[in-house]
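**Q** When you get a sec, could you give me coordinates for this:
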Amino acid sequence: MASLAIGGGLAGCMQPLLEEAGDGGQASTDDEPATDSTGTDTEPQPEADSDESDEGDTIEAVDLSPAWDVDGLNRVFVDDGQFVGRNSGDVTIVSWDGDVVWESQSGDPDGYSEWPNDGRGFARTDDYVFVHYLSWGIEEEYPACVYVFDADTGELEWRHDTGADRVYGMDAVGDRLYYAARPFDRDETESPIRAYDLDDREIVWESRFSTNDPWSLTVHDGHVYATTGRMRVLDAASGDLVAEHGNWFAFHRENETLYFEDGDTIGAYDLVADERTMEVSVDHGYSRDLTVVANRAYVSDTNGYLSAIDLETGTVRWEERLDGSLSGRPIVDSGIVWAYDATSVLWGLDADDGSVLVRRSTEADGDDRVSALDGRVFVPDPYYTAYDVGEDER
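**A** Below you'll find the predicted structure:
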């Protein structure tokens, strides 16, 4: 690892927009029914009052009442009590009530822009909102950019060109933006973690690590925590390496704890104590994302298993095998676990026992996501609708 200060930013990697820009363990593959930790068969049973389609693929054991819709809104996640999503090439922030807080106008000269799911390419402070875009233009390489918007109005302030292929993980604290990037050259063995000064609009330090797939990043109490194959702890002021741990990929932050999965172990890292505090062995090779609520981890894998694991005892509370591969972390809200499978089917499972409450086919992309907040769930294409989830039938 090398740490270097960069005065004036990387050459050609930071271009303020001109005024005219504003114009414009292997999982089983058999068919045996899943069981919970007590050995009880947890295969979902048909509901007597389920609303089934001609194909028999729809289950709605809870009432989904339309609350509001925003046409075209997808890749939606929840941040700071609001729904945040992409609408065409721009970011749209929507309140719980369905009011559009603002919709950006990126002025992207290359037209279509993309940004990651689950908030990895999103960060904000009181003054700014930061969004990672990958511009699909006419040139051979399409560098990843960070667009900086006014936090109150959505007006584009400037664009920071990273010179990298992707940005995986961003966080902003005070007058600095921190991010991990992936290089264009997939044979490149090092990826940068950077601190970018918002006042001077320049990179103030960069540290490189031997991986070409950085994932999660967060900042806490003067330290940057980033996963680059291992979990690295860096001094936020200088970029110097302070510590490193384990074989980590993505983590999920819940208050002052980081939860992670590294193949056959689910663990926790206490940000206050700066140490790992828990390890639970698991049977499946789960995906790199998980969600932790009330000391229970909800995890999925590419073989279609969705599981709830008690982190105090290490036991599987329930496990269900859905129809298709699951990617991305499950979303837990108001007692329901929401997930998409690779066939674009929306699932809602009871968080306590894993019983299927909702099964609905959609036309969303396979890497799209459902999002939920305080009893309201947003379902993308073709509905683009937030539904209130009734509890009277549960």
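**Q** only C-alpha atoms for contact and neighbour calcs from this point on.
**A** OK.
**Q** And whichever strand or helix holds residue 232, how far out from the chain middle?
**A** Per DSSP states H and E: residue 232 is located in strand 231-235. Strand 231-235 sits 20 Å away from the centroid of its parent chain (C-alpha atoms, centre = their mean, to the nearest Å).
**Q** C-terminal to that strand, what's the next element?
**A** Where DSSP H and E defines the elements, the next helix or strand beyond strand 231-235 is strand 241-245.
**Q** buried sites along that next one?
**A** residue 241 (16 or more other C-alpha atoms under 10 Å).
**Q** Can you list the neighbours in contact with it?
**A** With C-alpha atoms under 8 Å, 6 or more residues apart in numbering as the contact definition, strand 241-245 has outside contacts at 1, 230, 231, 232, 233, 234, 235.
**Q** Need the max-distance pair from these.
**A** For the contacts of strand 241-245, the farthest-apart pair by C-alpha to C-alpha is 230 and 235; their separation is 16.2 Å.
**Q** just checking, next helix/strand downstream of the helix or strand harbouring residue 205?
**A** Assigned by DSSP H and E, residue 205 falls within strand 202-209. Per DSSP H and E, the first helix or strand lying C-terminal to strand 202-209 is strand 217-220.
**Q** buried stuff in stretch 387-394?
**A** Residues 387, 388, 389 are the ones in stretch 387-394 that count as buried (16+ other C-alpha under 10 Å).
**Q** May I see the buried residues of the strand holding residue 205?
**A** Buried residues in strand 202-209, counted by 16+ other C-alpha under 10 Å: 202, 203, 204, 205, 206, 207, 208, 209.
**Q** Please tell me how far the fourth one sits from residue 132.
**A** Plainly put, residue 205 is 19 Å away from residue 132 if you go by C-alpha to C-alpha, to the nearest Å.
**Q** How far away from the center of its chain is the helix or strand harbouring residue 157?
**A** Mapping residue 157 onto the secondary structure by DSSP H and E places it in strand 156-161. Remark: strand 156-161 is offset 22 Å from the chain centroid, using C-alpha atoms, centre = their mean.
**Q** helices and strands around the helix or strand that comes right after that strand, which ones?
**A** Reading on from strand 156-161 to the C-terminus, the next helix or strand found by DSSP H and E is strand 166-173. Using 3 or more C-alpha pairs under 8 Å, 6 or more residues apart in numbering; DSSP states H and E, the elements in contact with strand 166-173 are strand 122-124, strand 176-182, strand 217-220.
**Q** I have a second one here; can you model it like the first so I can compare?
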Amino acid sequence: MTREPTWSRRSLLRGSAGVGVVATAGCLRLTDGSTGTPTDGQGGTEAGGQAGSATTGSTEAAPTDAPGGSTTAGSASEIELVPAWSGSSSAVAAAAGNFFFRPSFTRLRRVRPDGTAVFEAEVADGYLLSIRTFRNGLYADDTGVYVGSRARDEVDTGGRVYALDPETGEERWMHEEPGDGLHNETLAVTVTDGTVIFASQSSGSGDEQEPIVRGVDTESGEERWRIQFSEGFINGIVARGDRLFVQQTFGLSIYRLSTRELLEERRLTAGFSQFAAADGTLFVPGETVRALTLPAGDERWSVSTGRSVNTGVGVGETGVFVGTESGFVLGYGRETGDALWESRVDGVVEHPPVVADGVVWIASERGDLSAFAEATGELLYEEEIAPGFEFTVLDGILNDDERDTAYEIRRG
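**A** Sure thing, here's the model as predicted:
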């Protein structure tokens, strides 16, 4: 599989794209031995289909392969991954209740959790889709699918943002950034009040950047306003009420959205790890994890981790979770910031924790997938997949970018 380099405290993400359209409908093929609704064939870029070895919370448990190709932790109280449908192998993200895959750098596929394909859109020559499990330029809601792109070296324009019909994938409009070498990527896309807000920047060092945050009309793509920055990378954008939160590598800028007046700048230690908004709170990662009220931006709580936090925040029902360069998984109470538990995996944690249905899922840089109980930190599942893999969980289905199979998550 072709891979892009990843952004971390040590390296920069280089993934993006543009979009033309080929719309398709139908379903993805059901994997042999799995349960679910049969679907017709639409495979991914790599074959796989079998989960790797799995262990229990005890390091002495032996891997077991369940009938029908499922992977099990070997105990009724633990997790089993059961193949559900195929055609899922590629960069993957979740938005608006659906999975979004990038089966190549130039195609975007939208798939429902049951494996039904909604559409597939073909990207324009010279542009690469900005879609990953994290740090991606994808946003979807009832008004449309909005995806950013990176311009290849051979084109003389900047990055693009495409607006697609949410059901057919048909292109509605395209916004193109200037071809000045400073705005080759469009990332950090969000939508609020009929406005698509996104950031454009380039590669290189932070002091070489001149990023722009733009607001364009959701219907026409016409620019409404812009905010020019003098330096630094922009990693995330959140809009709530009349506040716009722009996260840069080591800072957070808060604007009045209606006027774009800069209200406050704060120094942070998040690096390239993105913040996460959930309900009325913005959770900011870093060596100090912070919870800010939305839309006011007041600090609800903060906690010093004492470690080199290396991921964005995973938000659950009761806890928030981050990973570190030395392999620690740290959990804090969502409402108070009180320490819940910590555990450790083998290898750097760069992928943000994914929290769903009371389970915290962790990917290590060396290639292991682990699952912990959100409340207690008990290890429920572990298997080896591939170094640097990415994954997401939606409606009880786990997808990763290595295997051609979507897995139903079952607990004994």
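**Q** re earlier: quickly name whichever of the buried residues of stretch 387-394 of structure 1 is closest to residue 353 of structure 1.
**A** Nearest to residue 353 of structure 1, judged by C-alpha to C-alpha, of the buried residues of stretch 387-394 of structure 1 is residue 389 at 17.8 Å.
**Q** Residue 304 of structure 2: how many residues sit nearby?
**A** Applying other C-alpha atoms under 10 Å, we find 11 residues neighbouring residue 304 of structure 2.
**Q** Map it onto structure 1.
**A** Superposed on structure 1 with TM-score structural alignment, residue 304 of structure 2 falls opposite residue 281.
**Q** if we can go back for a sec, compare residue 230 and residue 235 of structure 1 (neighbour count), which wins?
**A** Counted by other C-alpha under 10 Å, residue 230 of structure 1 and residue 235 do not tie: residue 230 has more neighbours, with 19 against 16.
**Q** The more buried one maps to what in structure 2?
**A** The alignment partner of residue 230 of structure 1 in structure 2, by TM-score structural alignment, is residue 251.
**Q** just residue 269 of structure 1 next, same as before
**A** Using TM-score structural alignment, residue 269 of structure 1 sits opposite residue 292 in structure 2.
**Q** In terms of secondary structure, what does the helix or strand that that match is a member of contact?
**A** If you go by DSSP H and E, residue 292 of structure 2 is part of strand 288-293. Strand 288-293 of structure 2 sits against strand 281-284, strand 299-304, with contacts defined as 3+ C-alpha pairs under 8 Å, 6+ apart.
**Q** With distance to residue 121 of structure 2 added, can I get these in a markdown table?
**A** Listed next are those as a markdown table, based on distance: least, C-alpha to C-alpha, whole Å:
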| stretch | distance to residue 121 of structure 2 |
| --- | --- |
| strand 281-284 | 32 |
| strand 299-304 | 41 |
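**Q** Would you mind saying which of these lies nearest residue 398 of structure 2?
**A** Of all those, the one in closest proximity to residue 398 of structure 2, counting by C-alpha to C-alpha, is strand 281-284 (23.9 Å).
**Q** The strand holding residue 232 of structure 1 to strand 202-209, inter-axis angle?
**A** Orientation check (axes from the mean of the first three to the mean of the last three C-alpha atoms, to 10 degrees): strand 231-235 of structure 1 against strand 202-209 gives 140 degrees.
**Q** Tell me where the stretch 51-200 of structure 1 has strands.
**A** Counting by DSSP state E, counting those that start in this stretch, residue ranges of the strands within the stretch 51-200 of structure 1 are 59-60, 64-69, 73-79, 82-87, 90-94, 100-103, 113-114, 122-124, 128-135, 144-150, 156-161, 166-173, 176-182, 191-197.
**Q** Aligned to residue 211 of structure 1, what sits in structure 2?
**A** In structure 2, residue 211 of structure 1 lands on residue 231 (TM-score structural alignment).
**Q** Its match: how many residues sit nearby?
**A** Applying other C-alpha under 10 Å, we find 16 residues neighbouring residue 231 of structure 2.
**Q** quick one on the thing from earlier: nearest residue to the match of residue 269 of structure 1 other than its sequence neighbours?
**A** residue 299 (4.4 Å; C-alpha to C-alpha, 6 or more residues apart in numbering).
**Q** what separates the one you found from residue 243 of structure 2, distance-wise?
**A** In this view, residue 299 of structure 2 and residue 243 of structure 2 are 15 Å apart by C-alpha to C-alpha.
**Q** These two: who's more crowded?
**A** residue 243 (22 against 14).
**Q** thought that one was touching residue 296?
**A** Yes. Counting by C-alpha atoms under 8 Å, residue 296 is a contact partner of residue 243 of structure 2 at 7.4 Å.
**Q** And residue 46 of structure 1? What does it align with in structure 2?
**A** By TM-score structural alignment, residue 46 of structure 1 lines up with residue 59 in structure 2.
**Q** Relative to residue 378 of structure 2, how far out is the residue in structure 2 sticking out farthest from the centre?
**A** What lies farthest from the middle of structure 2 is residue 60; by C-alpha atoms, centre = their mean that is 33.1 Å. Counting by C-alpha to C-alpha, the gap from residue 60 of structure 2 to residue 378 of structure 2 is 15 Å.
**Q** repeat for residue 296 of structure 2
**A** 36 Å.
**Q** repeat for residue 116 of structure 2
**A** Going from residue 116 of structure 2 to residue 378 of structure 2 by C-alpha to C-alpha gives 34 Å.
**Q** where does the strand holding residue 205 of structure 1 sit relative to the chain's centre, distance-wise?
**A** For strand 202-209 of structure 1 - counting by C-alpha atoms, centre = their mean - the centre lies 24 Å from the chain centre.
**Q** Can you name every helix or strand that it contacts?
**A** strand 2-4, strand 191-197.
**Q** Average offset of the last one relative to structure 2?
**A** Once the two structures are superposed, the average separation between strand 191-197 of structure 1 and the matching residues of structure 2 is 1.9 Å (mean C-alpha distance after the TM-score superposition for structure 1).
**Q** Tell me the residues of structure 2 aligned with that strand.
**A** Mapping strand 191-197 of structure 1 onto structure 2 (TM-score structural alignment) gives residues 211-217.
**Q** Could I get the buried residue list for that stretch?
**A** Here stretch 211-217 of structure 2 shows 211, 212, 213, 214, 215, 216, 217 as buried, counting by 16+ other C-alpha under 10 Å.
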